[in-house]
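Novice: sequence first, predicted model second:
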Amino acid sequence: MDTRSKSFSLYGLLKFILVIIMIASVFVLHPAGSYLRDLGTAKRYSESDEFQERYNDLIHNITEYYVELKSEENIKSMEENLRKDKIRDHYGVLEESASTEGIVIDEPFVKEQVDSEIQNKFDRLYRIEQNLSNNVNFLYYIENFNTEEVYTNIEDNNPIEFLKNQTNYAYFDQYRADNKGYYNYNSNIMEMLKGTDYKVHTAVYKSLRMGDEFFVEGTEFNRNLSIYPKVRSIFIAAVITFILSLGILVRIIGRNSNGNIIPRKSMKIYNEIQIIIALFAIVILRSSVEFIFATGLGDIFTRDYRSEVLLASYMNVFLLLGLSFLRQLKNKSLLTNTISHNLFKVCFRTKFFIGILISFIIYVIANGIIVILMFASGNGIISLAAFLGFVAFNIYAFLYVQKTLSSLEKIMSITKEYAYGNYTEKYNEEDIVVPFRGFYEDIVRIKDGMKEAVNNAIKGERLKTELITNVSHDLKTPLTSIINYVDLLKREDLQGENTREYVSILEEKSNRLKQLIDDLLEASKASSGNLNVELQTLDLNELVQQSIGEYEEKLQEKNIEIRANAIIEDILIQADGKHMWRIAENLFTNVIKYTMPYTRVYIETDVEDGYGRIIMKNVSAQALDISPEELTQRFVRGEESRTTEGSGLGLSIAQSLTAIQGGKFSINIDGDLFKVTIEMPLSQSS
């Protein structure tokens, strides 16, 4: 057994290690693959995507700045043209034609739009100025061959030739784009140059100078390029590790340590729930990463790194999901371990559900045929007849569904009546629709069986009570004679110490037997309710004090101290005095027999929710390895050794006597602490 358990543990540990290795491989593969992909096509920084994107943005910036925006004064001069454009875009007509076509121009609205557009251009002007001021390596030369305007940041006598000798020289005008190693130019650049006389020449210093992002990214690129062989080796190792781990895991997953396929019953989570958990995990992962970057905790990572972490996490989630599906595929439970499969089984397990499904299909098909006849017949009479048939058929279906729901309501109602013991309710079977008729008949049969079982139980209880009564009477007659003769023997002048001792034992045991018979008879009557109850107003505190006085000597003999506490002085209850005294007698007898010597018994009286309460708490001399429900059963005692005399009927009698007076009886056990609570209805005069 130990060897098998150890083998199973090692086998499970192997699976766990393989999964961890595969997850780690994925986290290595994705960033390494992205790194190799970025460097694999770029042998130098000027060929990288980062360079192309930054270079393109700067060319777009200078073209927009010097060709379109130019200055604040130039932007302000655009106001009238912008106004005309907004009117044309919003109203679909030229400003000059608006009045002739009866269009009223909303001037405040147009002005608001124009002001917003001008402000956007101002913001754009300032951003481009800031962006250009932060660049050291970007070179440009812009000329207007018509006005001979020139904008440049080059100090050279032959600027165009100077630019051509640098890295990634590019040229643009309204007709063409020419470049030297620049591949990713933006078509918006030529769109801005359309209809102008501007020529744009740009380049980047061949030897990058310190002071801008070109230099930072170029330095980082060269550093990464130097470790390219190491990353490639790591990538290949991760691929081999992943494939080997996956191969081994595919081989052993879904099998136990003996190589046998794990039975279907071990698959406990439905596939739909697994998919939901996987999707939920993806949402949590994405939200967590977004939260980290949104709070600034992820500023040390690049956005690309965040994407790599997310994608690798997603791949691992789907890896675990795929392994689970593979395990089920091996033990042929992939399709059966689904909620939809189980619902399908439930729906087709009984004729009732099959009947409902068939009825629904017939209803849909019939309506479809009628609708087709209505619209596709081409004959007015047939269409009218189909329409009337459609109305009549759906009215019939509605009435049938209504009758079905009414039948279901009747079945639910009668089931509720049967649950509360009212077995006289019954419906005519003709009032129940055919699909529910078998269901209704089953419920009626269950009711008849329950009714017969109740009657048999009542009959059995009555016979048992009669038997106990008769047997008790038959036993008490000779027992009374024995007790009387023992009494006569005691009066004789008996010689010998042993003889007197024997007579004393006879007297003790005969009286004990008489008490047992009386208890058994009383318990039988109490449980069956065959006792007269004469309710009267009783003082609960006085009952407790009288009981304490009655049993004080016996309690002192057992070294048990009584602590009584009356929270309310006058607690008047509605109860039978004789039965309440018997309850108190049984409880105090129980305390004397089973309480640990040299401990205290706490008795408390109180009022709660219309009931007067007696609460008795004591520490048991023996461990109470028994439930409170068992203690109130007949002939059950709290101690298994039975070192004390008792019938095991005391608490059962007390509970029954409490119940026939309309009270409540409960027992609580906490370790060795025994607590009994009796609640009796308060008197109207209380």
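Specialist: Ah, there it is. Numbering: from 1, shown residues only.
Novice: use CA for all of it now, contacts and neighbours both
Specialist: OK.
Novice: going by contacts, tell me the helices and strands next to the helix or strand containing Asn131.
Specialist: Under the criterion of DSSP states H and E, Asn131 resides in helix 107-133. Packing partners of helix 107-133 (3 or more CA pairs under 8 Å, 6 or more residues apart in numbering; DSSP states H and E): helix 49-63, helix 72-76, helix 79-91.
Novice: would you confirm that Phe122 contacts Glu72?
Specialist: Yes. Assessed by CA atoms under 8 Å, Phe122 is found in contact with Glu72 at 6.9 Å.
Novice: the two - which one has more neighbours?
Specialist: Phe122 (16 against 13; other CA atoms under 10 Å).
Novice: contact partners for that one?
Specialist: 72, 75 (CA atoms under 8 Å, 6 or more residues apart in numbering).
Novice: here comes the other one, which I'd like you to weigh against the first:
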Amino acid sequence: MDTKSKSKMIFVIWILLFTFGLSGIISGLFNGKDYIKKDYFQTQQFEDELNQFVDYLKMFELNNINKEELKKKITVTAEEIEEHRYRYGDLSTQVSNIKGQYEHKIQDALLAGNKEVADAYIAERDKKIEDITNNFKSDEHVRAKIVKEKEQKIDEYFREIENYRSDFMRYKALFTYYLKNTATGEVYTNVNISSGDSIDTFINNKNMIFIQSYPSSKYAYLSTGGQYRFVGDNDVVTPLIEKETSTFEGKIALPKAASSENPILADYYDFQQKQKIFFIYTISGILAFLLSFYLNKKTRVIQCIPTGKWQPYYNCIPIDVTVMALVFTGLLTLLLFIMDNTLSLHQNLYIYIRDTLFRLIVTTLFVALTLIQGKFLLERAKAPANLKADWQKALLHRAYQGIKEAFLIRSIGMQLFILLSVVFAFGVGAAIVLIEPIYIWIYIPLFIVICVPIFIIIIKRSGYFNRIVTNTDELVHGNFEQDIPVIGKSALAVLAANINALKHGIKVSQKEQAKSERLKTELITNVSHDLRTPLTSIITYTELLKTSDVTDEERDAYIEIIDRKSKRLKVLIDDLFEASKMASGNIELEKEKVDLVQLLQQALAEYNETIEESTLQFRITTPDTPVYAVVDGQKLWRVFDNLIGNILKYSLENTRVYISVKKANDKAVIAFKNITKYELSEDIDELFERFKRGDTSRHTEGSGLGLAIAKSIIDLHEGSLDIEVDGDLFKVTVSLNTK
């Protein structure tokens, strides 16, 4: 065997050893934490399975408490009675709130001549007042309400855990257990054991592959206390169950029998096989890597890569292409190593050996390709004087120059100069043909292929230019003709596009100016109406108070109306001032990390009684985990308050309201959807205008500033508040950054 063939053979052997060794080392790094000093029963996978079974066992057998027993153990403390009684304030506050909720409804019904509706509102109001009054008169009245609420929570708990019974039965068939209550001596087991028999006869190392004893060095006594991981916290059931906490001793085991039917045993045997493969592969890889290191030290294998003959050809390739090719093959090689050591251990032995050999050969080829490219590139970099010239020839440099020229602005004069140069050249060619007619066979084809198309282009460009000039003349005189077609990417096309944009800008400006004038007029009208209405009432009833024949009852009624209208006027002025302040941006935000789900729930709680009294059905959808954002909680609460208030004012009776919170990428999205009782304008932007209300008759109590204030607050948070109207469906979507 000659020296060249021997060098090639040495390189092939070395690259195989090096690749296999590196693969084994990476296998150890990736999978060592799962297979070193561990068996299957120490893995997190089995730990989760065991804990899941223990939780099911506690819930369905060990606790041994049924629904009716829990209901009998319900207690109501004096503190709970007081909390329920004063949940919405003292008696006078709650009665005043109820009267305030129904006062405008009754007045509107009477003004509309609907005495039956007014009487119904009065009866409904009096019933609620009576119920609130009884809360403050009788502890038993409150206690009955609290007991009913707690019974409902107990029913919910048992409905929820029943969903897991089928899972418990599956686990029960897999595990064997024998547990005894340390206090009562009661035994819970799925072993068919006779009295007098020892449980060690059934649960021992001979017929069980895994035994967990309670108590043991790892676990204390098995206790039924604590919350189940898969069941939500229930503030009624959890304390009742914890009062009945019991401790158990015994064993939970996994039988060796029926391995084909037991998925946990299948995982156990699969783990053992993977562990053996891991150790064999990793240790073999380390030995191969050490051998390759020794071989390279002895023979300098890298020097066996021939570069002299092929280096000139390699240097002709653009340098950026060679670098990208080296990076690509290097990354692909690394990916092959990772795939080889994260996926292959999940197959049976035959498939593992077959696929490992195949991937080893493929990976070896890419390792060799990467090393060869690196050697060539290193030799090329040894001549730094040539690197500048190499960069000038690089594709990236040429692409940069081409892009720079492509985006260079060229005037129409330059384009005409090029065209005229071509025409001049063909004129000279015509003179040459007259002198030497033999060249006519060259001139005519070139004239047809080049000169005729250029002539057509000149005619078209001239017509296009004249059309642009004509259109701009009309535009100067205020005549908005159709848009100039934008043809191609020439300077004339850019000019045409700019003229079209200017034309549309003028149209939009005129339309916006007309809209602004109209909205200004509407704003003045609405402000005048909304401020004049309560002010007129104040003046009228003040004049009536000045008369001498006013009775005490009438005086009190007039004073109450003046008070209510004054507060109404104050609310309107305050809202208008706040809206103006928001729009000007003259406000500072006190931002902090806030849970948007909790903030929304707080806003809904403020309207809890109003929601219950309404005919609307609220459907709230929130994630199980908090959705945090850095916001001004007080200002954002105002947004939620305004939106919920609008829903309660303007929603059609007996319809559903949908409110949802979700997190999408780095955004928190809060959506409010309801069916409106009033027909809305198709122009969505108008709804954000001040004093614009869905109730065009302006009979509702709103100021018409809620959406304007809400949008200003969201804009200050660099978020978005969007409105969609589809027929009677009204949707508001608030989007905020979570980072």
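Specialist: Structure's in. What do you need? Everything numeric here is computed off the predicted structure, so don't read it as measured data.
Novice: got a TM-score for the pair?
Specialist: In this superposition the chains share a TM-score of 0.32, using TM-score structural alignment, normalised by the length of structure 1; 295 aligned residues with a CA RMSD of 6.7 Å.
Novice: quick one on the thing from earlier: which is the next helix or strand following the helix holding Asn131 of structure 1?
Specialist: strand 138-144.
Novice: centre of the chain to that next one, how far?
Specialist: In terms of CA atoms, centre = their mean, to the nearest Å, the centre of strand 138-144 of structure 1 is set 64 Å apart from its chain centre.
Novice: buried ones in it, by neighbour count?
Specialist: Residues of strand 138-144 of structure 1 classed as buried: 138-143 (neighbour count, 16 or more other CA atoms under 10 Å).
Novice: out of the residues you listed, which is nearest to Gly40 of structure 1?
Specialist: The nearest member of the buried residues of strand 138-144 of structure 1 to Gly40 of structure 1, counting by CA to CA, is Phe138 at 25.5 Å.
Novice: isn't Leu736 of structure 2 right up against Val669?
Specialist: Yes. Using CA under 8 Å, Leu736 of structure 2 is in contact with Val669, at 6.6 Å.
Novice: tell me how many other residues surround Trp89 of structure 1.
Specialist: Quick fix: residue 89 of structure 1 is Asp, not Trp. For Asp89 of structure 1, using other CA under 10 Å, the count is 11.
Novice: hmm, I typed the wrong one, I wanted Ser25 of structure 1.
Specialist: Ser25 of structure 1, neighbours per other CA under 10 Å, totals 23.
Novice: mind listing what it touches?
Specialist: 238-239, 241-242 are the contacts of Ser25 of structure 1 under CA under 8 Å, 6+ apart.
Novice: quick revisit: turn the helices and strands packed on helix 107-133 of structure 1 into TSV, columns for distance to Tyr169 of structure 1.
Specialist: Formatted as TSV, those follow (distance: least, CA to CA, whole Å):
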stretch	distance to Tyr169 of structure 1
helix 49-63	11
helix 72-76	29
helix 79-91	35
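Novice: quick check: which element contains the nearest residue to Thr333 of structure 2 once chain neighbours are set aside?
Specialist: Distance criterion CA to CA, 6 or more residues apart in numbering; nearest residue to Thr333 of structure 2, sequence neighbours excluded, is Phe366 at 5.8 Å. Phe366 of structure 2 is part of helix 349-381 when elements are defined by DSSP H and E.
Novice: next: Met680 of structure 1.
Specialist: Element membership for Met680 of structure 1 (DSSP H and E) is strand 673-681.
Novice: in contact with the residue nearest to Thr333 of structure 2, which residues?
Specialist: Contacts of Phe366 of structure 2 by CA under 8 Å, 6+ apart are 329-330, 332-333.
Novice: rewinding a little: for the buried residues of strand 138-144 of structure 1, give me TSV that also has distance to Gly12 of structure 1.
Specialist: As requested, the buried residues of strand 138-144 of structure 1 are exported to TSV (distance: CA to CA, whole Å):
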residue	distance to Gly12 of structure 1
Phe138	60
Leu139	64
Tyr140	66
Tyr141	69
Ile142	71
Glu143	74
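Novice: let me know the closest of those residues to Arg462 of structure 1.
Specialist: Among these, and counting by CA to CA, the member closest to Arg462 of structure 1 is Phe138, at 109.3 Å.
Novice: and the residue nearest to that closest one when sequence neighbours are not counted, how many neighbours?
Specialist: Spatial nearest neighbour of Phe138 of structure 1, chain neighbours left out: Val204 (4.8 Å); criterion: CA to CA, 6+ apart. Residues lying near Val204 of structure 1 (other CA under 10 Å) number 22.
Novice: pull the distance from the helix ranked longest in structure 2 to the chain's centre.
Specialist: As assigned by DSSP state H, the longest helix anywhere in structure 2 is helix 491-546. What separates the centre of helix 491-546 of structure 2 from the centre of its chain is 38 Å, taken as CA atoms, centre = their mean.
Novice: what is that helix packed up against?
Specialist: Using 3+ CA pairs under 8 Å, 6+ apart, the elements in contact with helix 491-546 of structure 2 are helix 452-476, helix 552-584.
Novice: most tightly surrounded among these?
Specialist: Stretch with highest mean neighbour count among those: helix 552-584 (a mean of 16; mean count of other CA atoms under 10 Å).
Novice: hmm, back to that, distance of the residue nearest to Phe138 of structure 1 from Lys416 of structure 1?
Specialist: Between Val204 of structure 1 and Lys416 of structure 1 the computed distance is 88 Å (CA to CA, to the nearest Å).
Novice: residue boundaries of the strands in structure 1?
Specialist: Ranges of strands in structure 1, per DSSP state E, are 138-144, 150-152, 167-172, 177-179, 198-204, 536-539, 561-566, 572-575, 600-608, 611-619, 664-670, 673-681.
Novice: show residues contacting the fourth one.
Specialist: Among residues not part of strand 177-179 of structure 1, those counted as contacts by CA under 8 Å, 6+ apart are 168-172, 190.
Novice: and for the second one?
Specialist: In this structure, residues lying in contact with strand 150-152 of structure 1 by CA under 8 Å, 6+ apart are 66, 139-144.
Novice: looking at those, which is nearest Leu540 of structure 1?
Specialist: Nearest to Leu540 of structure 1 among those is Tyr66, at 104.1 Å by CA to CA.
Novice: how about Ile499 of structure 2, nearest residue that isn't a chain neighbour?
Specialist: Ile499 of structure 2's closest residue in space is Thr472 (CA to CA, 6+ apart), at 7.6 Å.
Novice: returning to what we had before: which of the contacts of Ser25 of structure 1 sits closest to Ser340 of structure 1?
Specialist: Proximity of the contacts of Ser25 of structure 1 to Ser340 of structure 1 (CA to CA) peaks at Phe242, which lies at 33.9 Å.
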